[in-house]
Structures are given as structure tokens and as C-alpha cells.
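The sequence isn't on hand, but the structure is:
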């Protein structure tokens, strides 16, 4: 059975999606409470809360798959080259490998970082703008105008926050936990985005 279709994959995907939905709900609720505290009004708008949960449920699976694809194509700790060795050399190599820490691939880490902060960030920003406006019942013209108006300000705001989270996530966190760590950092980001959009 291939890695992509391992039995644990659907349950892991379900778990990260549930975590994403919960963290999105919490960040949106926090943003609404902050906004109400600063300017009055109702504390929780259930419609806005549901919109953010729906967006998380839809966007978490492709983002999780994206992280897996980045790691598969650019492993943080690539395995040492396989070479033909006799039994004694292999035993010595195995002992050395057990005693050595895995080596961080700087090239692969940079490649993942650049891809995530360009393609990943751009697609996520556009996807968020499109989805929040579709959920609000807006038409194509309004959505296109909103993308033109909000895309770069949101992307630039993200560049003030996400690069440090991304590099720490890529270097320190195992791939299966990156969505959770990213989601925890996303609580703060979600408050910002919610304040911009609720």
C-alpha cells in the first residue's frame, strides 16, 4: 500500500480538519469579542462564526496535502544516499546513523519555504477572499473587485507574520504536526483576518 493511501491517512486528515475548524471558530469568536469590546455591538455573530468554520473545513484538507507534498518532494532530513557496501561497512554505517542526528537539508528547507510563501500564500489568500464572499452571497463582479482590492494588503500583512512561523514549522516540527502548529499560530492570524472581514 502506498504512503498516499495508508490506512492512517483518512483519520489523520479528519483530525487535522477538526483541529482547523475548532481553531478557526476560536479565532473568529475572539475577533468578534475584541471588536465588540472596542466598539460595542453583539458579541458573537453566529453567521460569521459558521462562515469561518466552513472555510476551515474546506481549506484544511488541501493545505494538509500541500504540506505533505512539500515534505515528500523536499524532505527536511533526506535519507543518506544508498550505496553498495559489504556487511561490515553496513553495520558500521548503521551504528553511525543511529548515533548521528538527521541532517537538515538547507536547500530543501529553502525550497519548501519559498514555495509555501509564494504559491501557497497566494492561493490561500485568493481562496479565502473568494470563499468568504461566496458564503456572503456576493456575485462574481464583487468577488473580482474584492480580490483586486484586498489581495496584496492581506498578502503583505501575512508576510509580517507567517514567514517566521513557516520557517520554525519546517525546521523544528515533524510534518504530521505542522498543521496543528500552523493552526495554533493561525489563531492570531485568524483574529486579524476576522477583524478585517467580519
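Arrived safely. Worth saying up front: this structure is predicted, and the values here are computed from it rather than measured.

C-alpha from now on. contacts and neighbour counts both.
Will do.

Tell me the spacing between residue 58 and residue 148.
From residue 58 across to residue 148, the span is 23 Å (Cα to Cα, to the nearest Å).

More neighbours: which of these two?
residue 58 (15 against 12; other Cα atoms under 10 Å).

which other helices and strands contact the helix or strand where residue 59 lies?
Taking DSSP states H and E as the criterion, residue 59 maps to helix 46-73. Counting contacts by 3 or more Cα pairs under 8 Å, 6 or more residues apart in numbering; DSSP states H and E, helix 46-73 is packed against helix 8-39, helix 121-135.

Turn those helices into CSV, columns for mean neighbour count and distance to residue 143.
Output for those, formatted as CSV (neighbours: other Cα atoms under 10 Å; distance: least, Cα to Cα, whole Å):
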stretch, mean neighbour count, distance to residue 143
helix 8-39, 18, 21
helix 121-135, 17, 6
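
any chance of those in a markdown table, plus distance to residue 71?
Formatted as a markdown table, the helices and strands packed on helix 46-73 follow (distance: least, Cα to Cα, whole Å):
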| stretch | distance to residue 71 |
| --- | --- |
| helix 8-39 | 15 |
| helix 121-135 | 17 |
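
And here is the other one:
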């Protein structure tokens, strides 16, 4: 069975190839031109995601102390951000507190056996810290890497690539702030299941990939 990092990278590559194909269709539709697929940008987007997804996965989805992008547990294990700033903490459940106050040992035993003696609470401070790190350090590095990578694909030299990255940085960051802050908060604070977070991240990534493809079209 493939490791989570391989599965996530493959999924990212497929979604970004799809995003670029959709963006090409939108461009052709707006220009009232025939839809002819240009496979060069598709390959470039796939290559960029094959390179960039593993470090993003390690940032979001794994602890640096474990051997080997969207803060997962279970099959994805603990993420760097999640293990450093846990989203949730455990407290005695209301029913367990009530049973303890009544010295109801039978009820306490039942809750312990059914793993309901504790309940999870959102750690607001940690969630805000993760959100800020994601939207500052994470956003900055990913934006710069994207611009530099595609400048390299175009054959630009070092100086031209740096100039391109500087020119594109703030427009891309501002565009990202219209989407990713909401996605981050949703995944950090609301969505609890691995599958749910993966779905939210995938759908958001598809939309973002279309925007980037149109930007580079």
C-alpha cells in the first residue's frame, strides 16, 4: 500500500492537471477559439506539484520526529503544526462529572469502557497560532516557490526569476487570502475527520489551481 505522502502527491498532481485543463477550456471559451489542449503547462503544473507537495505534506501533515500538505491524524498521523499546537484538548465530559459528583461508579465504568468519559474541546489559542503560521510562513514560501519554479520553466535567469517573483508576490498572496484563510479555519477548527479535511482541501485546491493556470496562461 502506498504511503500517505505518495497518495497525497499523486492526488495533488491529478487535481492540478485537471485545473489546468479546465483553465485552458475557460480561456478558449472566452476567446471564442477552438479548445486545443496544450500539454506543456499541464506537465509543468504536474512537475511543480510533484516537487512541492512532499515538503508541504511534511509541514502540514507529519511531525519532523517521525520517519518517512491539508492537519490530519489517523492514516496521516500527526502533523507538524498539529503536534506542536494541538487543535483540541480533552476534558471530563458533563455526564462523567455528574456521575463523579453522585459517586456513581457504575456509570463511570460504563463511560470509561465506551471512551465517553472525556470529550474534546477546541483549543482556540493553538488554532489561531496555526492559522497565522499557515497564512504567513506557509503562504509566503509557497507563493515564492511557485513563481520561481515557473520562471525557471520559462528559462528565465536568476535575476529575472527574482524580479518575476517580486512582481507576482502580492497579487498572488492577496488572491490567496480570498480563499485559503477560510479553508484553513474550516479544517483547523471545524472539520474533524481525515476524509472531510481531504475533501475540503482537494476542492479548494482545484479552484486555486484553475486561478493559477489562468494567471500563467
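Looks like it came in fine. All figures in this text were calculated on a predicted structure; none of them were measured in a lab.

follow-up on the earlier one: so which of the helices and strands packed on helix 46-73 of structure 1 comes closest to residue 171 of structure 1?
With Cα to Cα as the criterion, residue 171 of structure 1 lies closest to helix 121-135 of the helices and strands packed on helix 46-73 of structure 1, at 18.4 Å.

Buried residues in stretch 46-59 of structure 1, which are they?
By neighbour count on 16 or more other Cα atoms under 10 Å, the buried set for stretch 46-59 of structure 1 is 48, 49, 50, 51, 52, 53, 54, 55, 56, 57, 59.

The first one matches what in structure 2?
Read that as residue 48 of structure 1. With TM-score structural alignment defining the correspondence, residue 48 of structure 1 maps onto residue 41 in structure 2.

Look up how far residue 151 of structure 2 lies from that match.
From residue 41 of structure 2 to residue 151 of structure 2 the distance is 12 Å (Cα to Cα).

repeat for residue 145 of structure 2
Distance check for residue 145 of structure 2 against residue 151 of structure 2: by Cα to Cα, it reads 10 Å.

same deal with residue 172 of structure 2?
For residue 172 of structure 2 relative to residue 151 of structure 2 (Cα to Cα), the value is 15 Å.

residues touching the equivalent of residue 32 of structure 1 over in structure 2, list them.
In structure 2, the residue matched to residue 32 of structure 1 (TM-score structural alignment) is residue 24. By Cα atoms under 8 Å, 6 or more residues apart in numbering, residue 24 of structure 2 lies in contact with 35, 37, 38, 213, 214, 217.

Can you list which of the residues you listed carry over to structure 1?
Contacts from the contacts of residue 24 of structure 2 that recur in structure 1, judged by both residues aligned by TM-score structural alignment, their matches' Cα atoms under 8 Å, are 37, 38, 213, 214, 217.

And the furthest pair within the residues you listed?
Largest separation among those by Cα to Cα: 37 and 214, giving 13.9 Å.

Look up how far residue 211 of structure 2 lies from the closest residue to the match of residue 48 of structure 1 other than its chain neighbours.
Counting by Cα to Cα, 6 or more residues apart in numbering, residue 20 is the residue found nearest to residue 41 of structure 2 once chain neighbours are left out, at 7.3 Å. Relative to residue 211 of structure 2, residue 20 of structure 2 is positioned 9 Å away (Cα to Cα).

what's the answer for residue 23 of structure 2, then?
Counting by Cα to Cα, the gap from residue 23 of structure 2 to residue 211 of structure 2 is 8 Å.

now do residue 133 of structure 2
23 Å.
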